[in-house]
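S.K.: Give me the fold of what follows.
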Amino acid sequence: MSITTTDSIIRLVIALILGAIIGYERQAQNKAAGLRTHILVCIGSCLCMILSINIAMDHFMLYGYRNSDPERIAAQVISGVGFLGAGTILANQKARNVRGLTTAAGLWAVAAIGLVTGAGYLGTAIAGTVLIFVVLTVFVRLDLRLHDKHRVQYAVHMEMKNSVGQIRRLLDLLKEEHLKLESFHVLSEEDAPAAELELVLSAVHRLDDDEILAALMSLRGVRKAECSEIKTMKPSHTSGRPANT
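M.R.: The predicted structure follows:
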């Protein structure tokens, strides 16, 4: 039996709400794909699923055609959303590192939610939305803890020639040395002959400060560099009473 217009509207409204829940979180994090993008993906995939089911049922009821496959359009939706996900990643290519993977995965998951909603499995769609929202909000804290636990951070103060391509050469050097640029701040004027920078770098394994300095000073145009490891402060659990020995 085909999906009625009333049922279709109900499913589309639910898809809008579920897509908005995920999109709101991405918008709050200032991501490339925000509220409207996630809503459109969820509603569009829901429409495709409803259309696919109705076409298959209509062909069966009118013509007795049993080979209509409602999964074909759904499969193309999953493939098509991959282009949107790639766009959120490529939009950050100037940063010279991979960003946007979580948003791309979120778009793909939201498309799946739309398909499930369109197919009529509303309970499953709601449960999937809740789990995705938990992953994006709660698990980010665990992600940050794992990042801080397994990476060592270094504060770098450096001066280098302010010329075209110098930043690109610096980023290429950091990539070769397996150092990740966490943040940077420019202290000098834009048209100054020398660029003064404050960087925060991180590495998977602890490196000697001299190793990092030697790598930075080997770069053409670097005039001065200072490096120190950032010590993470662990919370103290001691009380006013002396510990028992």
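S.K.: contacts, neighbours, all on C-alpha from now
M.R.: OK.
S.K.: Doesn't residue 200 lie inside a strand?
M.R.: Yes: Residue 200 forms part of a strand when assessed by DSSP: H, G, I helix; E, B strand; the rest coil.
S.K.: who touches it in this structure?
M.R.: 153-156, 181-184 (CA atoms under 8 Å, 6 or more residues apart in numbering).
S.K.: Weed out the non-buried ones from these.
M.R.: For those, a neighbour count by 16 or more other CA atoms under 10 Å gives the buried set as 153-156, 181.
S.K.: if we can go back for a sec, farthest pair within the contacts of residue 200?
M.R.: 153 and 184 (12.8 Å; CA to CA).
S.K.: Would you do the same for the sequence below? I want to compare the two.
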Amino acid sequence: MSFNFLHDFIDPMQSMSVATATLRLLSALILGGVIGWEREVNSRAAGLRTHMLISLASATFAIVAMELTSFEGDPDMAMRIDPLTLIEAVTSGVAFLAAGSIVINGANVRGVTTGASMWLCGAIGLCCGVGDVKLAGLLTLLAMLVLWLIQRLVTPVAIRVRGDDPEGRG
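M.R.: Below is the predicted model:
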């Protein structure tokens, strides 16, 4: 009896192997880290670790939700498990963190892109957690296009239009 309890305690996963869960969590860490790296090298408040942790937590919540939906409980008890509630919870939780990265100082607003990238890492983590690593990879690629490529294309044009030069090249 005590052996069964110990086994259930250390190995509660019913529908997914530990290897599969590990791969999904590592995928979330890596893909969240790609976006976090870009934020880190551009000296943003939320960088590598933050984005990795958001993606990892989101993937974990997705895995736990999937495990709960496969949980075999008492057949006489009605189980009310709604995976969409998980998406709402992750979305609102990450949005709360993302809002904290936005700083408003008069007419100057900073951190909106970082907040959006944090929110996106939540979605990437959810994708990894449910096993849609292809979609998570595509999201990461598109995010990097927005964060890196668009920045390289738009900033020089914006400097010319505004007439200012932050690097003092006059």
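S.K.: From the buried ones among the contacts of residue 200 of structure 1, pick the one nearest residue 17 of structure 1.
M.R.: Distances from residue 17 of structure 1 to these, taken by CA to CA, are shortest for residue 181, at 37.3 Å.
S.K.: Is that closest one in a helix, a strand, or coil?
M.R.: strand.
S.K.: For structure 1, which helix extends over the most residues?
M.R.: Selection of the longest helix in structure 1 by residue count, based on DSSP state H, yields helix 35-63.
S.K.: In terms of secondary structure, what does that one contact?
M.R.: The contact analysis (3 or more CA pairs under 8 Å, 6 or more residues apart in numbering; DSSP states H and E) places helix 35-63 of structure 1 against helix 5-28, helix 71-90, helix 101-119.
S.K.: matching residues in structure 2 for the last one?
M.R.: Residues 112-130 of structure 2 are where helix 101-119 of structure 1 aligns, taking TM-score structural alignment as the criterion.
S.K.: The first one now?
M.R.: Residues 18-41 of structure 2 are matched to helix 5-28 of structure 1 when aligned by TM-score structural alignment.
S.K.: Contacts for the matching stretch next, please.
M.R.: Applying CA under 8 Å, 6+ apart, the contact partners of stretch 18-41 of structure 2 are 46-56, 59-60, 63, 114, 117, 121, 124-125, 128-131, 133, 136-137, 140, 143-144, 147-148.
S.K.: how about a cut-off of 6 Å?
M.R.: 47-48, 51-52, 55-56, 121, 125, 128-129 (CA atoms under 6 Å, 6 or more residues apart in numbering).
S.K.: Over to stretch 47-60 of structure 1?
M.R.: Taking CA under 6 Å, 6+ apart as the rule, stretch 47-60 of structure 1 contacts 2, 65-66, 68, 70, 115, 118.
S.K.: Any chance of a PyMOL selection covering the buried ones in those?
M.R.: This is how PyMOL selects the buried members of the contacts of stretch 47-60 of structure 1, with burial counted by 16+ other CA under 10 Å:
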select buried, resi 68+70+115+118
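S.K.: Out of the contacts of stretch 47-60 of structure 1, the closest to residue 171 of structure 1 would be?
M.R.: Using CA to CA, the contacts of stretch 47-60 of structure 1 come closest to residue 171 of structure 1 at residue 115, 41.5 Å.
S.K.: and that closest one, what does it touch?
M.R.: 45-46, 49.
S.K.: hmm, 7 Å instead?
M.R.: By CA atoms under 7 Å, 6 or more residues apart in numbering, residue 115 of structure 1 lies in contact with 45-46, 49, 74.
S.K.: what does residue 128 of structure 2 give?
M.R.: Here residue 128 of structure 2 is in contact with 24-25, 27-28, 59, 136 (CA under 7 Å, 6+ apart).
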